[in-house]
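[1] Build me a structure from this.
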Amino acid sequence: MDGLRLTSARLVPEVKLFLAEDPTIFWARLEAQAGHNLPAPFWATAWGGGQAVARYVLDAPETVAGRRVLDLGSGSGLVAIAAAMAGASAVVANDIDPYAPAAIRANARANGVHVVPELTDLLDLSPDEARGIQADVVLAGDAFYSDQLADRVLRFLLDAARRDAVVLVGDPGRGRIPSGDWQVVMTYPVSTMAGEDSLLSDASVLTPREPGRRP
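    Predicted coordinates for the structure are as follows:
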């Protein structure tokens, strides 16, 4: 698609992604083609939190090796692809943007890994339905764009941790993750973030303080 190029984020050069050369112009072009308003194409940018989680997974492959991984809010598939490269037994890349599955498939092919895109809102699942998710590791690269979304994501992730899943999230300092519930695993300098994140210089990988498996 015009406006995308195969490149890599500076923090994760091992992973190739089709990213927007200019996210704002690319968004406007998508809307013009569709003839109506569209949500921002978050899948066309390698966000700071996602870069941090992908970097951590690649540097500590034992976190996911041989395990079933769910990447929540996968976007470009960066984190899911990193998990597959690190030896995960199965990787599901979940997102609610209808364009994201195509982006995830294209990016997975570019990296020679198998990732299963899933287009559904897992945050709407009942507790009983959520317990049926087959994942040993739940990753969320950068899913805290608003207060309302952050509350829903955090509830889902803490529930997963209570079910004994390893949970890792990326946070470039948006201020929406309660420090009392989460602890920092690793912090990375991230200097290639877009939009509102262009003023942020670091992104951390966090895990819940709740009981559950630790990375």
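[2] drop to CA atoms for contacts and neighbour counts, all remaining ones
    Noted.
[3] Looking at the protein, which helix is longest?
    helix 147-162 (DSSP state H).
[4] Which strands and helices lie in contact with that helix?
    On a contact count with 3 or more C-alpha pairs under 8 Å, 6 or more residues apart in numbering; DSSP states H and E, helix 147-162 meets strand 166-171.
[5] Tell me the first helix or strand C-terminal of the strand it packs on.
    Following strand 166-171 in sequence order, the next helix or strand is strand 182-189 (DSSP states H and E).
[6] which of the residues in the helix or strand immediately after that following strand in the chain are buried?
    For strand 182-189, the following helix or strand on the C-terminal side (DSSP H and E) is strand 202-208. Buried positions in strand 202-208, judged by neighbour count with 16 or more other C-alpha atoms under 10 Å: 202-208.
[7] Quick check: Val166 touching Val137?
    Yes: in this structure, Val166 is within contact of Val137 by C-alpha atoms under 8 Å, at 4.6 Å.
[8] all strands of this protein, in order?
    4-7, 17-20, 68-72, 90-95, 116-119, 137-140, 166-171, 182-189, 202-208 (DSSP state E).
[9] Reformat those as CSV; add distance to Phe156.
    Below are the strands of the chain laid out as CSV (distance: least, C-alpha to C-alpha, whole Å):
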stretch, distance to Phe156
strand 4-7, 32
strand 17-20, 27
strand 68-72, 10
strand 90-95, 13
strand 116-119, 17
strand 137-140, 10
strand 166-171, 10
strand 182-189, 14
strand 202-208, 12
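[10] quick one, which of these is nearest to Gly48?
    strand 202-208 (5.9 Å; C-alpha to C-alpha).
[11] what helices or strands is the closest one leaning on?
    Going by 3+ C-alpha pairs under 8 Å, 6+ apart, strand 202-208 lies up against helix 48-59, strand 166-171, strand 182-189.
[12] In a markdown table: these, plus mean neighbour count.
    Below are the helices and strands packed on strand 202-208 laid out as a markdown table (neighbours: other C-alpha atoms under 10 Å):
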| stretch | mean neighbour count |
| --- | --- |
| helix 48-59 | 27 |
| strand 166-171 | 27 |
| strand 182-189 | 16 |
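[13] Let's see this one next, to set against the first:
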Amino acid sequence: MDLTRDAIVKMIENGESLEGFDLKDADLSYSNLKNGNFQNADLSGAHLQNANLEGANLKNANLDGAFLFGSNLKDADLEGATVQGAKLQDTNLEGAVLKGLNLRGLSLFGAQMDGANLEGADLSCAKLKRATLVNCNLKGVNFSKAHLQRAVLRKADLTNAVFSEANLKYVDMDGAKTEGADFTDSIR
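    Next up is the predicted model:
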């Protein structure tokens, strides 16, 4: 079923579910999709820049290649989602669930991720310059070779996180838990 942008927004406003829908390459930029249910939906290549996805259910959604820069994903649940090649610069991910996600090599430049749960996520080779991750659950996160210049990780739980060969210049880790974290060959 081909849905127009207005029809999709109206469905969300009416509390209807888009679970499992094929929304590949849909242009939903600047749309209000707050609390929408996109579980198992195909949003690959979708244009979601500056969209409001606050509180959205994106569990197991396909967001590969999606344009999410500047979007609001505050308190969204992305557990099990795929995001390869997604554009996430300047995205609001405060309080979002990103547990175990493969974010390898993605650009999260300037992303606001305060209070997010990224436990066990792969952020190796990711670009996190100027990202804020205050009070985040980052237990066991792989930050190997990631670029974290000027990122803020205050009060984050970095227990058993791996920062080998990561660029940590000017990173603020004030009050962070670092027990068992691996900083081998990291740049400080």
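[14] Could I get the TM-score for this pair?
    TM-score of the superposed chains, computed with TM-score structural alignment, normalised by the length of the second structure, equals 0.26; 82 aligned residues with a C-alpha RMSD of 5.3 Å.
[15] With distance to Ala102 of the first structure as extra columns, can I get the helices and strands packed on strand 202-208 of the first structure in a markdown table?
    Formatted as a markdown table, these follow (distance: least, C-alpha to C-alpha, whole Å):
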| stretch | distance to Ala102 of the first structure |
| --- | --- |
| helix 48-59 | 18 |
| strand 166-171 | 23 |
| strand 182-189 | 29 |
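[16] Which one, of those, ends up nearest to Glu118 of the first structure?
    helix 48-59 (17.6 Å).
[17] Please find the angle between the direction vectors of the closest one and strand 166-171.
    Angle, helix 48-59 of the first structure to strand 166-171, by axes from the mean of the first three to the mean of the last three C-alpha atoms, to 10 degrees: 140 degrees.
[18] so what does helix 48-59 of the first structure touch, helix or strand wise?
    helix 78-85, strand 137-140, strand 166-171, strand 182-189, strand 202-208.
[19] Other residues contacting the fourth one?
    In other words, strand 182-189 of the first structure. 52, 56, 201-209 (C-alpha atoms under 8 Å, 6 or more residues apart in numbering).
[20] what angle sits between that strand and strand 166-171?
    Computed by the same axes, to 10 degrees, the angle between strand 182-189 of the first structure and strand 166-171 is 50 degrees.
[21] now the last one
    Comparing the axes of strand 202-208 of the first structure and strand 166-171 via the same axes, to 10 degrees yields an angle of 150 degrees.
[22] circling back: buried stuff in the longest helix of the first structure?
    153-154, 156-161.
[23] re earlier: JSON lines for the buried residues of strand 202-208 of the first structure, including distance to Thr7 of the first structure?
    As requested, these are arranged in JSON lines below (distance: C-alpha to C-alpha, whole Å):
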{"residue": "Asp202", "distance to Thr7 of the first structure": "21"}
{"residue": "Ala203", "distance to Thr7 of the first structure": "20"}
{"residue": "Ser204", "distance to Thr7 of the first structure": "23"}
{"residue": "Val205", "distance to Thr7 of the first structure": "23"}
{"residue": "Leu206", "distance to Thr7 of the first structure": "27"}
{"residue": "Thr207", "distance to Thr7 of the first structure": "29"}
{"residue": "Pro208", "distance to Thr7 of the first structure": "32"}
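[24] tell me which of these is nearest to Ala93 of the first structure?
    Checking those one by one against Ala93 of the first structure (C-alpha to C-alpha), the nearest turns out to be Val205, at 18.4 Å.
[25] Name the nearest residue to that closest one, ignoring sequence neighbours.
    Counting by C-alpha to C-alpha, 6 or more residues apart in numbering, Val205 of the first structure lies nearest to Gly170, which is 4.7 Å off, once chain neighbours are set aside.
[26] so that neighbour makes contact with Thr207?
    No: taking contacts as C-alpha under 8 Å, Gly170 of the first structure lies outside contact range of Thr207: 9.2 Å.
[27] what comes up buried for whatever helix or strand Asp6 of the second structure lives in?
    Assigning secondary structure by DSSP H and E places Asp6 of the second structure in helix 5-13. Neighbour counts using 16+ other C-alpha under 10 Å place 8-9, 12 of helix 5-13 of the second structure among the buried residues.
[28] Can you give me the neighbour number for Ala84 of the first structure?
    28 (other C-alpha atoms under 10 Å).
[29] That one and Ala110 of the first structure, how far apart?
    13 Å (C-alpha to C-alpha, to the nearest Å).
[30] Ok, Val91 of the first structure next?
    Applying C-alpha to C-alpha to Val91 of the first structure and Ala110 of the first structure gives a distance of 16 Å.
[31] the more surrounded of the two?
    Taking neighbours as other C-alpha under 10 Å, Val91 of the first structure and Ala110 compare with Val91 leading, 27 against 15.
[32] residue contacts, that one?
    68-71, 80, 83-84, 114-116.
[33] for the residues you listed, which one is nearest Pro127 of the first structure?
    Closest approach between the contacts of Val91 of the first structure and Pro127 of the first structure, by C-alpha to C-alpha: Leu70, at 16.8 Å.
[34] and that closest one, how many neighbours does it have?
    Neighbour count of Leu70 of the first structure, defined by other C-alpha under 10 Å: 26.
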